[in-house]
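**Q** got a structure for you, letters missing:
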């Protein structure tokens, strides 16, 4: 290995460390991404101007072009469910059906079902939080565990399940030429494992804390009375069912309706079906807000993807890929490790997939690994290290929404959103290695 490659590897490691540290300190993502990309370019044999103008902006704009409509329609769907109280109606129905004895399971189930239908994890969390607050108060569960129940339901099993109209399913599909149901059987087995193991840990940890004398202590910001009108839970579920059915419907083996169109169709159905529960005079205002939110959301991800494009252009990248392909064990182990490490560095599953799918996917396809296996293993493994403390969703839910500190709440969040998906990634690698031809 010559000196230029060693310098490039050092630059990549330093920039990755800075990326994590500076984002955790609250530095703007665009500033951090450009700074770290500059370090990679200067140490990686890339002209700085070309590195930023061509590589960085090429990655940034490429991801924006490929995925903006997915972000936009998903945000519109979330806004529609927010303003009609449809998401809250679904959550209330599910939690009421399970009753107090199954309250801890019902909260992540409610979050997961809403997220699996295409609603953003942020909207799902904000919709379920006030209901979770009531449930925890009535059951006497320690309030500090609410973030774990919410994030486990939204950002693990439902987000990466086969058929889900989420960006985490769309990015690998675009890079590998697969569909949203890629790796169906092994994928659902792995997702069921996440759900069962996660719920078991959630119940044991919360009940153990309660047995030690911890109880619910309300905060001054907590509101326990909601006089808003809600649609029926089953009625609110209809657009989600239609969306999932439409985007996964095939004729002669080909998907009939594009993901973006299917999610937008679901959004229109929400607005029409739940029309009486919204203020029609604000439809265009709410649509505008959804558009603004989607631009901010995808741009944050693009900033990190652009950094990955500069890494790809460095002289060290081929060496890194060779090392990844040389990881002992089944090839899919390299897929899982590479994806989850990149997602952890980015602090984002979608950002990690935006880098990993186009970089690692073709390399493993060339080794003869089935595209469907790569797709599902990438998707599941992206949901592990992405949930480290600097993840934007984790910070928003823990500190912003729930008003809890990382010190009090993150321990269980870590077990449910990092450890459990990491174990499921190992299971997925084993299943897809042993049964690669299962549908």
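**A** Thanks, I have the structure now. All figures in this text were calculated on a predicted structure; none of them were measured in a lab.

**Q** use CA for all of it now, contacts and neighbours both
**A** Noted.

**Q** Enumerate every residue touching residue 165.
**A** Residues near residue 165 by Cα atoms under 8 Å, 6 or more residues apart in numbering: 116, 117, 118, 180, 244, 247, 259, 263.

**Q** can you tell me how far it sits from residue 30?
**A** Remark: distance between residue 165 and residue 30 (Cα to Cα, to the nearest Å) = 27 Å.

**Q** Presented hereafter is structure B, for comparison with structure A:
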């Protein structure tokens, strides 16, 4: 490895470490990004001017490419939750898995929400899950761990065909589709699911063994929807399947992944 490549790698790793450190410390996101960009820019041949010659044009290009995808996806997710379909799917999943498997149910629900583009899934899922956790006297750490695993693993990371930005971004530069690398994707997904489910069950048992139960807070989200008044859950599942299915169908016709998902 040449010295220039090694230095570049070290600087990029240092910038990532700085970003995570500032983020965990609660520093303003804009200031955090600016500090990391400045660090990387100072190590380039152009110096600080690289912010204008490299960073900003790249950010502008990414914003232009993904603007419609994020906007329409966010609107779809909002409609899914406002219509009650998101809550209907969550309630249905909890019934399927049973209350004792609440952690696995929340993991699956979050994966479905992420696949549908629902960014504000936390509020809806917590409002439904907290009464169940209270009945079981189970720590809310179980719900937080399950939702974190569902949001950042399968649906938004490893599973092939998912219509999200992380899966679509490489297609623009590699000329592939969201179905690229199906074997390694399914292997990683299977490993992720087994590991996450195992960890969630281990966490649940450890919290019970420590006697750590449910704690109520004044600002806990309230259930403001009657379960009997919710629409049929199958309509929500159909919506999620339609987004994924139509995206893959349009890509099959040769449409670029980002455009196909936007159309879907």
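**A** Perfect, thanks for sending it. This is a predicted model, so every value here is computed, not measured.

**Q** returning to what we had before: what about the contacts of residue 165 of the first structure, which one has the most neighbours?
**A** Neighbour count (other Cα atoms under 10 Å) singles out residue 263 as the most crowded of the contacts of residue 165 of the first structure, with 32 neighbours.

**Q** Show residues contacting the helix or strand harbouring it.
**A** Residue 263 of the first structure is part of helix 259-273 when elements are defined by DSSP states H and E. Residues from elsewhere that reach helix 259-273 of the first structure (Cα under 8 Å, 6+ apart): 69-70, 73-74, 76-77, 80-81, 84, 118, 165, 170, 235-236, 239-240, 242-243, 246-247.

**Q** Can you tell me the closest non-neighbouring residue to residue 197 of the second structure?
**A** With sequence-adjacent residues excluded and distances taken as Cα to Cα, 6 or more residues apart in numbering, residue 197 of the second structure is closest to residue 104, at 6.3 Å.

**Q** Please report the distance of the one you found from residue 125 of the second structure.
**A** According to Cα to Cα, residue 104 of the second structure and residue 125 of the second structure sit 13 Å apart.

**Q** Between these two, which is the more surrounded one?
**A** For residue 104 of the second structure and residue 125, the more surrounded residue by other Cα under 10 Å is residue 104, and the numbers stand at 26 against 23.

**Q** Now do the more buried one against residue 93 of the second structure, distance only.
**A** 9 Å.

**Q** what about residue 26 of the first structure, how many neighbours?
**A** 11.

**Q** Residue 70 of the first structure too?
**A** 25.

**Q** Show me what counts as buried in the host helix or strand of it.
**A** Using DSSP H and E, residue 70 of the first structure sits within helix 57-83. For helix 57-83 of the first structure, the neighbour count (16 or more other Cα atoms under 10 Å) marks 57-64, 67-83 as buried.

**Q** circling back to that earlier point, what about the residue nearest to residue 197 of the second structure, which helix or strand?
**A** helix 102-115.

**Q** Against which helices or strands is that helix packed?
**A** Packing partners of helix 102-115 of the second structure (3 or more Cα pairs under 8 Å, 6 or more residues apart in numbering; DSSP states H and E): helix 85-97, helix 121-136, helix 141-152, helix 182-209, helix 233-252.

**Q** what does it rub up against?
**A** The contact list for helix 102-115 of the second structure (Cα under 8 Å, 6+ apart) reads 86, 89-90, 93-94, 97, 119, 121, 125, 129, 132, 142-143, 146-147, 149-151, 154-156, 162-164, 197, 200-201, 204, 240, 244.

**Q** which of those residues count as buried?
**A** Neighbour-count burial within those applies to 86, 89-90, 93-94, 119, 121, 125, 129, 132, 142-143, 146-147, 149-151, 154-156, 162-164, 197, 200-201, 204, 240, 244; the criterion is 16+ other Cα under 10 Å.

**Q** Which residue in the second structure aligns with residue 153 of the first structure?
**A** Mapped onto the second structure by TM-score structural alignment, residue 153 of the first structure lines up with residue 150.

**Q** Correction: the previous question concerned residue 269 of the first structure.
**A** For residue 269 of the first structure, no residue is aligned by TM-score structural alignment.

**Q** Next one: residue 269 of the first structure from residue 150 of the first structure, what distance?
**A** Counting by Cα to Cα, the separation of residue 269 of the first structure from residue 150 of the first structure is 26 Å.

**Q** now swap in residue 322 of the first structure and tell me
**A** In this structure, residue 322 of the first structure and residue 150 of the first structure are 39 Å apart, going by Cα to Cα.

**Q** and what of residue 83 of the first structure?
**A** Applying Cα to Cα to residue 83 of the first structure and residue 150 of the first structure gives a distance of 20 Å.

**Q** Could you do residue 126 of the first structure as well?
**A** According to Cα to Cα, residue 126 of the first structure and residue 150 of the first structure sit 9 Å apart.

**Q** neighbours around residue 224 of the first structure, how many?
**A** Using other Cα under 10 Å, residue 224 of the first structure is surrounded by 11 other residues.

**Q** three-state assignment of it?
**A** The three-state label given to residue 224 of the first structure by DSSP: H, G, I helix; E, B strand; the rest coil is coil.

**Q** still on that earlier bit, pipe the helices and strands packed on helix 102-115 of the second structure into CSV and attach distance to residue 41 of the second structure per row.
**A** CSV is the format used below for those (distance: least, Cα to Cα, whole Å):
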stretch, distance to residue 41 of the second structure
helix 85-97, 43
helix 121-136, 36
helix 141-152, 29
helix 182-209, 34
helix 233-252, 37
